[in-house]
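K.L.:
all I have is the shape, not the residue letters:
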């Protein structure tokens, strides 16, 4: 929208055309018609496992998804993060029945610059769902998915886990796997939740949010491939 606004100011003779294109794009995104394929594209290729398998010492890696303040000013996990917490707790419960040891590695720093990191904010939510404190490892320095992978893999290599499960949302999983594979780690991907567009006639704010998330992931994948090609990643 900012680019369209700049074009509207600069191209005086084409202002009507720019305005029509901007309104059409806004409607396609907000009504879900363009958001749906963007989400499908971003969430494609993760190939999650139907059921995680555990052996020996298992690590369940959960990636952060931001924090926000509720109506009472309390810092809480965002919606996607809550889904990841619930899925992680469920996998942990299954893991403790069969594996010799089950650790939950929570990865997420403070990119939003709130009063606490993502990992520290999520901790009590995991404990409330039955995850033992002694089994939780907090990685609270990462600011990006690439840093999530880099710092978590160093923990995995240091502790010598026998099996690794990666928990995150469908839209982040393809990019997360690229990053983990970059560091020689091939975890079992488990999807915590999947975002869907609400296709219709009237604009909906959630569609704009989903479009922004999808574009963020797609740009991130493109950035990874370019950086990898030139040797930066």
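P.N.:
Arrived safely, thanks for sending. Not measured: the values here are computed from a predicted model. Numbers count the residues shown, from 1 in each chain.

K.L.:
alpha carbons only for contacts and neighbour counts from here, please
P.N.:
Will do.

K.L.:
any idea how far stretch 24-44 is from the chain center?
P.N.:
Distance of stretch 24-44 from its chain centroid, counting by C-alpha atoms, centre = their mean, to the nearest Å, is 18 Å.

K.L.:
distance between the ends of it?
P.N.:
26 Å (C-alpha to C-alpha, to the nearest Å).

K.L.:
from the contact counts, what lies against the longest helix along the chain?
P.N.:
The longest helix of the chain (DSSP state H) is helix 205-229. Packed against helix 205-229, as judged by 3 or more C-alpha pairs under 8 Å, 6 or more residues apart in numbering; DSSP states H and E, are the following elements: helix 15-30, helix 35-42, helix 173-182.

K.L.:
the first one to helix 205-229, inter-axis angle?
P.N.:
Looking back up the chat, that one is helix 15-30. On the basis of axes from the mean of the first three to the mean of the last three C-alpha atoms, to 10 degrees, helix 15-30 is oriented at 100 degrees to helix 205-229.

K.L.:
one more structure, for comparison:
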């Protein structure tokens, strides 16, 4: 928006300062879009909690957060966060006695969504061959706070139980703290990493600017979400932990 507004001002008496703004914004977009900056930026979120996929330990229950499914023209779409569903399927198969809860309604506040993320997850798990009675679907939550409230209500966790929380690594800091704030002590099971984590690849520039800008945009939105939750008292230390990491 800033770039568009400045571009329009090029044809007015404010052309001189507008040229400066256009130049600065263009350079910033070029650097962020092509340089490895956004990879390290998203790692400030992804590196807060370790990857425990190789050794998850004892599992009493699994909670999967929505954000991976949607519908278009009646067809199921599985997005970039589809790793959440794949990881949950693997955990359910390896831990047949564990309870499994999928939490995801619709994030569209201004319009009613006929089919929810839970509906999409049900289709995915059914196609994957997971027994229908293995998963409890929560379809009312619209955000992470409601995920925590409704999931806890369904799970009714007992003292000593070990519940894994499955969501994207960049979303994990806000999710864990929100669940803890809701009185649900969960074990982070981060998936869907957007950075490789190896220095050789982390320092590699992006081939096209939109890829870097999209990653930076995602990380910025999550940091804003963390700040908003922190200001509203929905979370405490995750904001500080991610900032330090």
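P.N.:
Happy to help now that I have it. The shown structure was predicted, so the numbers you read here are calculated from the model rather than taken from an experiment.

K.L.:
so what's the residue positioned nearest the centre of structure 2 up against?
P.N.:
Nearest to the geometric centre of structure 2 sits residue 171, at 3.8 Å (C-alpha atoms, centre = their mean). By C-alpha atoms under 8 Å, 6 or more residues apart in numbering, residue 171 of structure 2 lies in contact with 45-46, 222.

K.L.:
just the helices in structure 1 please.
P.N.:
Going by DSSP H, structure 1 shows helices at 2-10, 15-30, 35-42, 79-98, 118-128, 145-159, 173-182, 205-229.

K.L.:
quick one, which of those helices gets closest to residue 111 of structure 1.
P.N.:
Comparing those against residue 111 of structure 1 with C-alpha to C-alpha, the closest turns out to be helix 118-128 (8.7 Å).

K.L.:
in that closest one, which residues are buried?
P.N.:
Neighbour counts over helix 118-128 of structure 1 (16 or more other C-alpha atoms under 10 Å) mark 118-123, 125-126 as buried.

K.L.:
with distance to residue 223 of structure 1 as extra columns, can I get these in CSV?
P.N.:
Output for the buried residues of helix 118-128 of structure 1, formatted as CSV (distance: C-alpha to C-alpha, whole Å):
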residue, distance to residue 223 of structure 1
118, 24
119, 26
120, 29
121, 29
122, 29
123, 31
125, 33
126, 32
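
K.L.:
looking at those, which is nearest residue 52 of structure 1?
P.N.:
residue 126 (18.8 Å).

K.L.:
follow-up on the earlier one: in TSV: the helices of structure 1, plus distance to residue 53 of structure 1.
P.N.:
Below are the helices of structure 1 laid out as TSV (distance: least, C-alpha to C-alpha, whole Å):
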stretch	distance to residue 53 of structure 1
helix 2-10	47
helix 15-30	39
helix 35-42	26
helix 79-98	8
helix 118-128	21
helix 145-159	17
helix 173-182	18
helix 205-229	28
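
K.L.:
which of these sits closest to residue 196 of structure 1?
P.N.:
Using C-alpha to C-alpha, these put helix 35-42 closest to residue 196 of structure 1, at 6.8 Å.
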